[in-house]
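The following block contains a protein sequence and its predicted model.
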Amino acid sequence: MSYPKEFLDRMKNELKDEFDLFLSALEMPAPVSVRLNPFKQTEFFYDSEIIPWCENGRYLSERPSFTLDPLFHAGCYYVQEASSMSIEHVIKENVSAAGPVVALDMCAAPGGKSTHLLSLLPADSLLVSNEVIPSRNNILRQNIAKWGSHSCIVTQSKAEDFSSLKGFFDLVLVDAPCSGEGLFRKDPDAMEEWNLMAVSKCSQRQSEILHHAGELLSEGGLLIYSTCTWEREENEEQVKILIERGGYELIQLKKNDEGIVQSEFGLRFYPHKVKGEGFFLSALRKTRGVRMIASKKKSAYAEQNQKAIIAKYLEGPELFQPFEKNGLVYAIPAKIYPEFNLIKDKLYIRHAGVPLGEIKGKDFIPSYELALCTHISDKTHFKDLSLDESLEYLRGKWPGVKLEDRSWSLIKYKGFALGWAREVGGRVNNYYPKECRIKMM
């Protein structure tokens, strides 16, 4: 591969005797890794090599066709680059399991960090997962739905739109847009877009995002900052500026693999030293600031039909509060409803709790998100399909299998839900979302 000269010169100056090893590593195939969903446990990949810094992370010996694996579409695992799973160590070391937290993933698409946070945060925590770019927000919502969590709110807002929520969050993760040097091996297009001007623009944008993100943290709150580049201007310099402004203390992150490099302001991952791509990770504790607490006022009135939907489709219906908007009914966990109520008019919300479905006259059409939710009632009628039948279903077709029930049927593969189907007039209709359907044969 032909790398930009400015990039090579800087890396040679930085790595010195290790530069040739680094360059050789960039020419090697990128490792394949996945992170298992602890809420949808399967034996698939379980015996694969464990990623040292991630309990549910696995290295694969080769890249399978994930598109043709129904368990991928069921959300049993997430395909993710290994180095970026290192946020797990920061959470486990610095977030108390004693009580729930309110967390924000500021730049969340495509959803790797958010689904990871949903696996790690204490019970009854709330995660606000934000992505401002509409097309990327669509992908984020699909991945959040697959993960099956009920305690996430997806927003589509600019960093500055959060200004009315100063001191609201206990944890803010900024996986910032960057120049992407760490992805050169995995994504050659990132190399085509790289230049010194792009580095400078990324640095400016990162500084703006961090400024807004910092204001949202309560005193004692945790700020996690990461990028997939090696540029000091985008990494250590950003952290240094925050500390020099005051109000933060640097958390000395521990290395849990000898290949990880400790720098003055964080951890660095290089492909010739760890089995992963380029990555930078830092964490800071906010030492002063305000704290905003959501009012625990009584929940809003719920219509009987909304309560009936929750009672029919969710386990522990008493744990949820219904919310309706534009005909779509949501189930919000009661313990995070005050926080939801506070932010619902301040941010552009695209997904909240469990989107149950749509009320159309006397009919209720259950949602794709409900199908994949881990809180769905085990009394829901289902049909388990074979591999070939499941792939036909995922393509938007119906494999000719008879449904034993004429009501809505949950379609499963190996016990894990994929979506809905319904028999109408002797014909089975496939309700798998068009935007999620696979085209590969």
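Nice, I can see it. Numbering: from 1, shown residues only.

make it CA atoms for all contacts and neighbour counts henceforth
Fine.

Check whether residue 222 sits in a helix, strand or coil.
Here residue 222 is recorded as strand under DSSP: H, G, I helix; E, B strand; the rest coil.

do the same with residue 410
When the rule is three-state DSSP, residue 410 gets the label strand.

burial measure for it, as a count.
22 (other CA atoms under 10 Å).

Could you do residue 237 as well?
Neighbour count for residue 237, taken as other CA under 10 Å: 15.

buried sites along the host helix or strand of it?
Taking DSSP states H and E as the criterion, the element that holds residue 237 is helix 236-245. Judged by neighbour count using 16 or more other CA atoms under 10 Å, the buried positions of helix 236-245 are 236, 238-239, 242-243.

just checking, what packs against the following helix or strand past it?
Following the chain from helix 236-245 toward its C-terminal end, the next helix or strand by DSSP H and E is strand 248-250. For strand 248-250, the contact count by 3 or more CA pairs under 8 Å, 6 or more residues apart in numbering; DSSP states H and E identifies helix 236-245, strand 279-286 as packing neighbours.

Could you point out the helix or strand that follows strand 248-250?
Following strand 248-250 toward the C-terminus (DSSP H and E): strand 261-263.

ok, and here's another one to check against it:
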Amino acid sequence: MPGYLRPETAQGQFLNFAKLLEFNQQSMPFASASIGKSFRNEISPRAGLLRVREFLMAEIEHYVDPEGGKKHPRFVEVKDLEMSLLDRNVQLSGSTKTTKMTIGQAVETGLVDNETLGYFLGRIQLFLLKLGIDLNKLRFRQHMANEMAHYAADCWDAELQTSYGWIECVGCADRSAYDLTVHKNKTGAPLVVRATRAEPLRIEEYQIDLEKKKFGPRFKKDAKAVESAIDALSQELREKLSLDLEKDGKIEIEVAGVGSGKVELEKDLITIEKRTRVDNVREYTPNVIEPSFGIGRIMYSMIEHVYWSREGDEARGVLSFPPSIAPTKVLLVPLSTNPAFKPLTQRLTSKLRRLGVSNRVDDSSASIGKRYARNDELGTPFGITVDFQSVKDNTFTLRDRDSTKQVRASEDEILAALKSLTDGDETWADVAKRLPEFTGQEVE
């Protein structure tokens, strides 16, 4: 049996739609997400993580009721977010000049198709900025009509500027109801939402009744095909056939593969009447808004964006990882190999571990400046120096990687500050305002 490698993680979510809807207690809207390996047939893999055959992909499928304009209850949280947008009309003119506007304005003017799509575009920007992406190297480009999937209502790419130019790292598309409709047609599974109507809907329609006791013996093995053809008749055709049946006492319908392709039905076999039906339930196929993240491309671009060198010394590189994503949050640096420092270092390590703050100790014989410098290159955002003053009064210096500024405070205050910094509740500027600056020699 041949095997196939998936080109995206989305389809597994669509196949599980009915179960996901059940988990969400049949309520709309809702979303699912997955992350995993995907595969593409890249002819010439190149440029590091930018073009590879096997890559990590994360996708969100947000299912929304198409009736009502695809509103989003939390759109107000991002509507004032300013974004750099490159729409298709600007691209058609041969320009790549972006327009800065709030996502609220973009949705209001119709540049972005709907609120839910706009909400996710805003959230994508906030996510990328939290990773350390440079806002000046981020833009959202709208797909041209000839590159957008035939089923998409609108599609935007978050592009990041790198040494290889502008790179698509996140796509956000309104995929309409395409995927669920195709899966439903292929499998026969009812991938739909059944919602109770606020007001019952009264529908006038032509309904057909068959005299089954006569119908079966008349058509025998072809009965099922004939019945399917009758069920498929449109309302317009049913109206015409009801008049023909009343006038002639018989009608003729087309049934492929049965006899000459046409079947005659008399009054004693079929009845067509106009009736009123009360519908209390609305059945619909949800539309899908899909943000799709290329994890490798985001990481590659982010590392380029956060790398810089100290002024006047290009050899001193720094990776300014935000604390939330830095592999190691804190470097513990004993001033020397003096045995008095070891108990303090061990105690700090233990307490930081319990706080969930990853840390490591560098007690090598290199100078304290060199130890900090090489960890700046690894992206460690903070450092604690253990010195002789620490032995005397249990105070420590806390160093910020990017500014090299330091504050000094008690053990509890330093630990509380680190927890707050790594959780994203405070910035270094906040901590520097409330903890005393270390006025001794700064460690660079």
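Everything's here; your move. Predicted, not measured: the structure shown is a model, and the values here were computed from it.

Next, the TM-score between them, please.
The TM-score (TM-score structural alignment, normalised by the length of structure 1) is 0.24; 181 aligned residues with a CA RMSD of 7.3 Å.

thinking again about what came up before, how about a markdown table for the helices and strands packed on strand 248-250 of structure 1, with distance to residue 113 of structure 1 added?
Formatted as a markdown table, the entries for these read as follows, by distance: least, CA to CA, whole Å:
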| stretch | distance to residue 113 of structure 1 |
| --- | --- |
| helix 236-245 | 20 |
| strand 279-286 | 13 |
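
Looking at those, spot the one closest to residue 204 of structure 1.
helix 236-245 (9.5 Å; CA to CA).

And the contacts of that closest one?
Contacts of helix 236-245 of structure 1 with the rest of the structure, by CA atoms under 8 Å, 6 or more residues apart in numbering, involve 203, 206-207, 248-250, 264-266, 282.

Narrow those residues to those that are buried.
203, 206-207, 248-250, 265-266, 282.

quick one: which of these is nearest to residue 369 of structure 1?
residue 206 (32.3 Å).

Just confirm the closest one is within a helix.
Yes: according to three-state DSSP, residue 206 of structure 1 belongs to a helix.

Relative to residue 261 of structure 1, how far out is it?
Relative to residue 261 of structure 1, residue 206 of structure 1 is positioned 22 Å away (criterion: CA to CA, to the nearest Å).

Likewise for residue 351 of structure 1?
Here the distance between residue 351 of structure 1 and residue 261 of structure 1 works out to 38 Å (CA to CA).

Residue 429 of structure 1 now?
On the measure of CA to CA, residue 429 of structure 1 and residue 261 of structure 1 end up 54 Å apart.

again with residue 417 of structure 1
In this structure, residue 417 of structure 1 and residue 261 of structure 1 are 41 Å apart, going by CA to CA.

And the two? Which one has more around it.
In terms of neighbours (other CA under 10 Å), residue 417 is the more surrounded of residue 417 of structure 1 and residue 261; the figures are 29 against 15.

Out of the contacts of helix 236-245 of structure 1, flag the one nearest to residue 34 of structure 1.
Distances from these to residue 34 of structure 1 were compared by CA to CA; the smallest belongs to residue 282, at 22.7 Å.

Find the nearest non-adjacent residue to that closest one, please.
With sequence-adjacent residues excluded and distances taken as CA to CA, 6 or more residues apart in numbering, residue 282 of structure 1 is closest to residue 266, at 4.4 Å.

now swap in residue 298 of structure 2 and tell me
According to CA to CA, 6+ apart, the nearest residue to residue 298 of structure 2 is residue 169 (5.7 Å).

what ranges do the strands span in the stretch 51-200 of structure 2?
Counting by DSSP state E, counting those that start in this stretch, the segments of the stretch 51-200 of structure 2 that form strands are 54-64, 82-86, 99-102, 138-142, 154-162, 165-174, 193-210.
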